Every structure is written in structure tokens, then in C-alpha cells.
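>>> coords below, sequence missing:
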């Protein structure tokens, strides 16, 4: 009787282990917002890119939490960035910077680009979303 009980327990344990092993591993959920941000400086064409993930914040962006918070305040609308901050004082130096964003914000496609007179203007107008 004892051998039958032991065999039954071992069979049940093996079945549970097999079932657990066959269940697909749950991958981390993809961020609801993923953006590729590009900064092009001056006429020389110096270019840098970074990624920004939000919900949760991450990617290669050096200040992802702050950038995601700024986009949240703007409702994901890049044209609304910088509207809630105080006016930033910048020099009149002309050193053009072209910023662009492509990807998704809360599942909706994003394509945005704008050129600013200098890095200071670009940073103020985009609430620091772009690492200028």
C-alpha cells in the first residue's frame, strides 16, 4: 500500500512539474509608448539618437522619467511641450537644431519634426524631452 501511495504522489508531482514547465514564460509587457528621438545639430550634420519608452519609463534616454512626465503633461502632443513652463531665456546665437520623433505614444503613431534656432530654444520648447 505504501509503495502505491508513494508512486501516486511521485506521478502527480511529475505531472505538475511537466505542466509548469510547458507553460510559456510571460514576457515583460511592451511599453505602451516607444519613441525614437533624433537631434541634428548645425550644418555639419552632427546627429544623435536616443530611445524613450514610457509606461513604464525606460529606453536609452538619460532622463526617461522626466521626459515621460513632460509628454504626459502635453498629452503626447509634441507641439504642446513647453507650453506649461516659464519662458526660457536664450541668446540670439544662430546654431540650428532639428529635432524629430517617430514611434508610438499610447499606441498611436507619432511623426514629428521641427527646427529651432539654437539648442537653448530647442530644449525650452520641448520641455527637455530631447537630450539636446
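Alright, I've got the coordinates. Remember, it's a predicted structure, so these values are computed and weren't measured experimentally. Numbers count the residues shown, from 1 in each chain.
>>> make it CA atoms for all contacts and neighbour counts henceforth
Fine.
>>> Please go through this protein and pick out the longest helix.
For the chain, the helix with the greatest residue count under DSSP state H is helix 2-22.
>>> Show me what the next helix or strand after it is in contact with.
Using DSSP states H and E, the helix or strand that follows helix 2-22 in sequence is strand 33-41. With Cα atoms under 8 Å, 6 or more residues apart in numbering as the test, strand 33-41 has contacts from 46-55, 95-107, 110, 130-132.
>>> swap the cut-off to 7 Å and go again
The set of residues that contact strand 33-41 without belonging to it, under Cα atoms under 7 Å, 6 or more residues apart in numbering, is 46-55, 96-107, 130, 132.
>>> Just the ones in strands from the residues you listed, please.
Within the contacts of strand 33-41, residues falling in strands by DSSP state E are 46-54, 97-105.
>>> helix, strand or coil for residue 109?
Put simply, residue 109 is strand when judged by DSSP: H, G, I helix; E, B strand; the rest coil.
>>> I should have written residue 68 there, sorry.
Following three-state DSSP, residue 68 is assigned to helix.
>>> Who's the closest spatial neighbour of the spatially most central residue of the chain, skipping the chain neighbours?
Averaging the C-alpha coordinates of the chain gives a centre point, and the residue nearest to it by Cα atoms, centre = their mean is residue 53 (1.3 Å). Setting aside the residues directly before and after it, residue 53 is nearest to residue 34 in space (Cα to Cα, 6 or more residues apart in numbering), at 4.5 Å.
>>> another structure for you, compare them:
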């Protein structure tokens, strides 16, 4: 009987675990390159539940969800200087199970954040 009790408990634990399948998984590597400075930074972003090394994972996942997985949008209205200090924003991985690859060069960090929200705010 002890084996039956153990099986029942294990089955109950598995049934209560959130369902996460490869078809719905989100795991992204986000990278910011500053070619003129010779610097590069990367973080990971996971969603459902939010996690990874992104400092604002929950907010970034919420914004991505609201845009249907789109990384860029129109400017958010903030005022940015015209100082040219290029930054390349890249995303590689899977969004809700679908392979994604994003790469856009912006004139500076302010312009990039105006068009990508918190996804690349790290």
C-alpha cells in the first residue's frame, strides 16, 4: 500500500503543476550593442511565468503580450536628443513557442526605449 499512496501523492502534485509546453514557451536572449563604445550587454527573458535575468521581466512580458510579441512600436512621445550614439537591439529565441529574430539599429538609447518600452530597458 505505501507505493499506492506515493503514486497518488505524486500524481496530485503533477496535476497541480502549471502546464508549460514547448508550444507555449517563451525564452529570449536580448542584446544591446553599442558599436561606437565597443560594448555589449545581454539578458534572458522568460515569460509565463516571468523570469530570467531581465531586471523588469514581468513588465517586459506584459508589454510583449500586449503587442502580440512585437518588439517595436511607434514612438511613445518622449523627447529624445538628436545626439548620434547608435545602439543595436537584438532578440533571439522563442515567443510562445514560435522562433523569433529581431534586429534594429536606433540612433541612441532614448530613441530605442521610446520604441521598445521596457523590453530593452536593462
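All right, it came through fine. Predicted model, so just to flag it, every value in this text is computed and none were measured.
>>> Neighbours of the equivalent of the residue nearest to residue 53 of structure 1 over in structure 2, how many?
Aligned counterpart of residue 34 of structure 1 in structure 2: residue 27 (TM-score structural alignment). By other Cα atoms under 10 Å, 23 other residues sit near residue 27 of structure 2.
>>> how near is residue 27 of structure 2 to residue 53 of structure 2?
Using Cα to Cα, to the nearest Å, residue 27 of structure 2 is found at 11 Å from residue 53 of structure 2.
>>> Find residues that contact each of these two.
Residues within reach of residue 27 of structure 2 and of residue 53 at once, by Cα under 7 Å, 6+ apart, are residue 45.
>>> count of neighbours near the aligned partner of residue 37 of structure 2 in structure 1?
With TM-score structural alignment as the matching criterion, the partner of residue 37 of structure 2 in structure 1 is residue 44. Residue neighbour count, defined by other Cα under 10 Å, stands at 7 for residue 44 of structure 1.
>>> Does residue 44 of structure 1 fall in a helix, a strand, or a coil region?
Following three-state DSSP, we place residue 44 of structure 1 in the coil state.
>>> Who are the contact partners of residue 3 of structure 1?
Contacts were defined as Cα under 7 Å, 6+ apart; by that measure residue 3 of structure 1 touches no other residue.
>>> actually residue 102 of structure 1, sorry about that
35-37, 110-112.
>>> go again using 10 Å as the cut-off
Taking Cα atoms under 10 Å, 6 or more residues apart in numbering as the contact definition, residue 102 of structure 1 lies against 34-38, 51, 109-113.
>>> so which strand or helix has the corresponding residue of structure 1 for residue 77 of structure 2?
The alignment partner of residue 77 of structure 2 in structure 1, by TM-score structural alignment, is residue 87. For residue 87 of structure 1, there is no host helix or strand (DSSP H and E).
>>> Residue 87 of structure 1 against residue 120, yeah?
No: counting by Cα atoms under 10 Å, residue 87 of structure 1 stays clear of residue 120, with 11.3 Å between them.
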